[in-house]
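Colleague: Generate coordinates for the sequence data below:
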Amino acid sequence: MDMHGLGFALATYFIWGLLPLYLALLKPASALEILAQRILWSLVFLLAWLVLSGHLRALMRRLDLRLVGLYALAAVLISINWGVYILAVTTNRTVEASLGYFILPIVNVIIGRIALGERLSPVQAAGVLTAAAGVTYLCLGAQSVPWIAFALALSFGFYGLIKKTAPLPAAEGLFLETAILALPAAVLLWTMGMRGQLAMLHGPATLDLLLAGSGVVTVVPLITFALAAKRVPLSTIGMLQYLAPTLQFLIGVFVFGELLTEAKLAGFAIIWCGLIVYLYGLARRTHPAALPG
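Modeller: Next comes the predicted model:
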């Protein structure tokens, strides 16, 4: 196991786990404005990074139709993921969003097995099946189809597959994705401005700074995720992903005061048990002599 890759993955999920707290500070900006602002400010920070590091010219030389097409697909998937997640947090559905990221690891394990031929140990497989049972229990107990959860899981699951196999380094790839999305984002903000629907420059300066800062909190975890995806098996990335929705779940319940029924708590408990089993299996595979059994 690449320990640097593992560190990048843990940093990614810790930042994403705390993201609802940041997004809550962006009200009264709408979900669409926050999405467009994230895209454009991410592009600004990535452009500055590439210019200062001297990598922008090398990226321009590598561009061709196939490369742009691949990252355009990644851009569509990540924009769907961002938009749905922002909508969930700004409409007090953070717990349902966390369910999506509890489903995501299972999606990643399935994709890793089918597309990349990644294998699990028996203990890791038992952990995945336990977590899948918890997700199934939550879905069956829901009074409506948790479309937010499934949209988040599927969009980021396939985004992770693209990042696993994509040829560009992390910052360059993310710059290309945001550059592809920049024009639609700019048109959206211009249209909202013409209709008087923008919060930026029409509220306190702190809100403007926080909207601009959304580029930083977007770029940093996506770069660390891309670095992790290059170094760590997709199935392991998928299971470590449970750390982020656990934090989101706790924030939704204890900070935002969202409703938590006993049935939901039981489903999440089953998922957490599956995570513990999987991580134990991962530790045995990495350091077999240090653990019993």
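
Colleague: From now on I want contacts and neighbour counts done on CA atoms only, so please keep to that.
Modeller: Will do.

Colleague: On the three-state scheme, P28 is what?
Modeller: coil (DSSP: H, G, I helix; E, B strand; the rest coil).

Colleague: give me the number of residues near it?
Modeller: 15 (other Cα atoms under 10 Å).

Colleague: Would you check that it makes contact with A199?
Modeller: Yes - P28 lies in contact with A199 (Cα atoms under 8 Å); the separation is 6.7 Å.

Colleague: Just list the residues touching A31, thanks.
Modeller: Contact analysis of A31 by Cα atoms under 8 Å, 6 or more residues apart in numbering lists 83, 86-87, 90.

Colleague: Run the chain-centre distance for the helix or strand hosting A131.
Modeller: According to DSSP states H and E, A131 maps onto helix 122-141. Computed by Cα atoms, centre = their mean, to the nearest Å, the chain-centroid distance of helix 122-141 equals 20 Å.

Colleague: Would you do the same for the sequence below? I want to compare the two.
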Amino acid sequence: MHTQRTGNALAAFSFVLWGILPLYYQYLPGADINDLLALRILFSIPFMLFVMLLLRRPLPKLSKLWQDKHSLVMSGIAGLIMCVSWYAFTWAITHDQVLAASLGFFINPLFAIALGVLFLKEKLSKAQSMAVVLGIIGIGYQVLHYGELPWISLIMGSFFAIYGLCKKYIRYDALTSVTLEAVILAPFALVYLAYSFVNLTSTALFTDTTTLLLYIGSAPVTLAPLIFFALAISRTSLTMVGLMQYIEPTLQFLLAVFLFGEVFDQVKAVSFSVIWLGLLLCSLEAFSNLALRRLKTS
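Modeller: The predicted model follows:
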């Protein structure tokens, strides 16, 4: 029981850190997302190695990693997919679109449910089916009134869900997997930074020291919640993690509306409300199932 409480606390803390990330990126308005992504990839490697040493996790042997070529390939694919989701998220929160980022994470579970059905042959419960339908209605309502899809939110939500699906096929532990994703992508990041440096097109490399450090700092501030999340997974249930994941987009939503002053008009209010209703149904069902399991085991 104590272990589960610790896991719940770690999971909640990780989602709080993710939720307040927009506060950090307010110091990088209109940031060059290409530079930001490249520097995040490169500096993720020393940071993850430091964390593994701090947690006294032995560094994986190359021969052992090479033995599981399937996981190695999937780690590279997962890294690429995560880059797309992270690119969209970072663009949103550095260009006054925190509400779009919030919506992306609110609809992410709906994409995850759909992928579970398509690739893992999972069956939808009534609440999950209703949530998917309500999610489509919520997005459709925005399209009807704005005349365009909320592309940033959809890219974020879908690619993060695909990233989660890829992780199902990786047999390395969480910290090794995250580190390996950065290692595989590091050569591409180095080539891009070298090219932009030679052609004098880099924003980050030709700015003041403080701004450069903020670019580099994107690695630890985005990886810290991921590490707490990885530590939580082994200590608590996936049901609890699934329920607590709404902490993140809720905090981003509150920051967008009340701190950053983004417009939350009637169209967005209706769209968000319909999606929230679907997520509420899923949450109530999950709570009910969790309570039933506890009664059976007590």
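
Colleague: Any idea what the TM-score is?
Modeller: Here the superposed chains carry a TM-score of 0.84, computed using TM-score structural alignment, normalised by the length of structure 1; 290 aligned residues with a Cα RMSD of 3.1 Å.

Colleague: about what we covered before: and which of the contacts of A31 of structure 1 is nearest to E96 of structure 1?
Modeller: Set against E96 of structure 1, the nearest of the contacts of A31 of structure 1 by Cα to Cα is L87 (11.2 Å).

Colleague: Which part of structure 2 matches whichever helix or strand comes after the helix holding A131 of structure 1?
Modeller: Beyond helix 122-141 of structure 1 in the direction of the C-terminus, DSSP H and E gives the next helix or strand as helix 147-165. Aligned by TM-score structural alignment, helix 147-165 of structure 1 falls on residues 151-169 of structure 2.

Colleague: for that stretch, which positions count as buried?
Modeller: 152-167 (16 or more other Cα atoms under 10 Å).

Colleague: now do stretch 273-288 of structure 1
Modeller: Of all the residues in stretch 273-288 of structure 1, those buried under the rule 16+ other Cα under 10 Å are 273-282, 284-285.

Colleague: cool, and stretch 169-181 of structure 1?
Modeller: Across stretch 169-181 of structure 1, burial judged by 16+ other Cα under 10 Å covers 170-181.

Colleague: Next: stretch 207-225 of structure 2.
Modeller: 211-212, 214-225.

Colleague: Out of these, which is nearest to E148 of structure 2?
Modeller: T222 (29.9 Å).

Colleague: The closest one and A78 of structure 2: what is the separation?
Modeller: Look at T222 of structure 2 and A78 of structure 2: by Cα to Cα, to the nearest Å, they are 16 Å apart.

Colleague: And I247 of structure 2, by the same measure?
Modeller: Distance from I247 of structure 2 to A78 of structure 2, by Cα to Cα: 24 Å.

Colleague: When those two are compared, which one has more neighbours?
Modeller: Remark: of I247 of structure 2 and A78, A78 carries more neighbours, 25 against 19, as counted by other Cα under 10 Å.

Colleague: Per the alignment, name the residue of structure 1 opposite that one.
Modeller: So, by TM-score structural alignment, A78 of structure 2 is matched to A74.

Colleague: Its match contacts Y159, doesn't it?
Modeller: Yes - A74 of structure 1 is within contact range of Y159, at 5.6 Å (criterion: Cα under 8 Å).

Colleague: Please pull up the equivalent of L282 of structure 1 in structure 2.
Modeller: In structure 2, L282 of structure 1 lands on A286 (TM-score structural alignment).

Colleague: Now name the helix or strand holding its match.
Modeller: For A286 of structure 2, the enclosing helix or strand under DSSP H and E is helix 266-297.

Colleague: how much does that helix deviate in direction from helix 126-146?
Modeller: Orientation check (axes from the mean of the first three to the mean of the last three Cα atoms, to 10 degrees): helix 266-297 of structure 2 against helix 126-146 gives 170 degrees.

Colleague: contacting residues for E177 of structure 1?
Modeller: Contact analysis of E177 of structure 1 by Cα under 8 Å, 6+ apart lists 71-72, 74-75.

Colleague: Looking at those, which are in helices?
Modeller: For these, the ones inside helices are 71-72, 74-75, with DSSP state H as the criterion.

Colleague: ok, of these, which one's closest to V109 of structure 1?
Modeller: The closest of these, once distances to V109 of structure 1 are taken by Cα to Cα, is A74, at 19.0 Å.

Colleague: Give me the distance between the closest one and D208 of structure 1.
Modeller: From A74 of structure 1 to D208 of structure 1 the distance is 28 Å (Cα to Cα).

Colleague: repeat for T91 of structure 1
Modeller: Going from T91 of structure 1 to D208 of structure 1 by Cα to Cα gives 21 Å.

Colleague: Also Y137 of structure 1?
Modeller: Y137 of structure 1 is 42 Å from D208 of structure 1, by Cα to Cα.

Colleague: can I assume S155 of structure 1 is in contact with L73?
Modeller: No - the pair S155 of structure 1 / L73 is not scored as a contact, 10.6 Å apart, by Cα under 8 Å.

Colleague: Would you agree L165 of structure 2 is in contact with I113?
Modeller: No - using Cα under 8 Å, L165 of structure 2 is not in contact with I113; the gap is 10.4 Å.

Colleague: wait, what's in contact with the spatially most central residue of structure 2?
Modeller: Centroid-nearest residue in structure 2, with Cα atoms, centre = their mean: F160, separated by 5.8 Å. Contact partners of F160 of structure 2, counting by Cα under 8 Å, 6+ apart, are 81-82, 85, 108.

Colleague: I184 of structure 2 too?
Modeller: By Cα under 8 Å, 6+ apart, the neighbours of I184 of structure 2 are 76, 79.

Colleague: corresponding residue for it in structure 1?
Modeller: Match for I184 of structure 2 (TM-score structural alignment): I180.
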